[in-house]
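Novice: Following is a predicted model, sequence given first.
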Amino acid sequence: MITTYTSRDAEACAYLSALITVELCAEVHRTGKVNTAIRRCVNRLLPGLAEHKRVYMIFKGLAKQPFPAGCLHHLRRMLEEMAGGQVVLEE
């Protein structure tokens, strides 16, 4: 069976990778200035997301929010709704 990797797959992978990276950043900085840490993390990721315009715009908008942590939580909820359930890492 041959599976093809499309540009939509690449875009989805870029989105998930960026989302996970920003969530890890938020988790590491949860006792400090989480919103500042999220903005800095996203600004570092943006050049690598330029190839995927929609993903780039989503995360650019995230960084511009007054409370990026809330927006990040919203993005996570949207992903879980699309996946049909909670998305968690196995511990």
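Specialist: It's in.
Novice: Please make it C-alpha for all contacts and neighbour counts, starting now.
Specialist: Noted.
Novice: which residues of the chain fall in helices?
Specialist: Along the chain, counting by DSSP state H, helices occupy 7-28, 34-49, 53-64, 68-83.
Novice: Residue 37 contacts residue 25, doesn't it?
Specialist: Yes: at 6.8 Å, residue 37 counts as touching residue 25 under the criterion of C-alpha atoms under 8 Å.
Novice: Make JSON lines from the helices of the chain and add mean neighbour count to it.
Specialist: Putting the helices of the chain into JSON lines (neighbours: other C-alpha atoms under 10 Å) gives the following:
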{"stretch": "helix 7-28", "mean neighbour count": "16"}
{"stretch": "helix 34-49", "mean neighbour count": "18"}
{"stretch": "helix 53-64", "mean neighbour count": "17"}
{"stretch": "helix 68-83", "mean neighbour count": "15"}
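Novice: Comparison target, given below:
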Amino acid sequence: MITKEGYVEIEVLRKHGFSLRRIAAEVGCAVNTVRSHLAQGGQPRHERRKKRESKLSAHETYLRDRQAAAQPQWIPATVLFR
């Protein structure tokens, strides 16, 4: 894995006219890693993924209404999903 300094070094060496192979040797990574980094332009950004909808999200209002209708008692999930 390349550190932030490694990414900066890749960009600096490329601006100085070094070849991809030479940059890879200097940084200590594969040529394809250098190539993909230069194609991306900048340091990689790691973002959180969007939460995936659950299978029950389409029925959430019905389930909440059903649970609220039986408020003094507790409804087990096996009965609630009938």
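Specialist: Cool, the structure landed. On a predicted model such as this, the values are computed, not experimentally measured, just so you know.
Novice: now what about the TM-score between them?
Specialist: Overlay of the two chains. TM-score (TM-score structural alignment, normalised by the length of structure 2): 0.34; 47 aligned residues with a C-alpha RMSD of 3.5 Å.
Novice: From residue 41 of structure 1, how far off is residue 64 of structure 1?
Specialist: Residue 64 of structure 1 sits 12 Å away from residue 41 of structure 1, going by C-alpha to C-alpha, to the nearest Å.
Novice: host element of residue 22 of structure 2?
Specialist: helix 20-27 (DSSP states H and E).
Novice: what helix or strand is residue 68 of structure 2 on?
Specialist: Assessed by DSSP H and E, residue 68 of structure 2 sits inside helix 60-69.
Novice: Go through that helix and flag the buried ones.
Specialist: For helix 60-69 of structure 2, the neighbour count (16 or more other C-alpha atoms under 10 Å) marks 63, 67 as buried.
Novice: Helix or strand next in line after it, which one?
Specialist: helix 77-80.
Novice: how about that following helix: buried residues?
Specialist: So, applying 16+ other C-alpha under 10 Å, helix 77-80 of structure 2 has no buried residues.
Novice: which residues touch that helix?
Specialist: With C-alpha atoms under 8 Å, 6 or more residues apart in numbering as the test, helix 77-80 of structure 2 has contacts from 63, 66-67.
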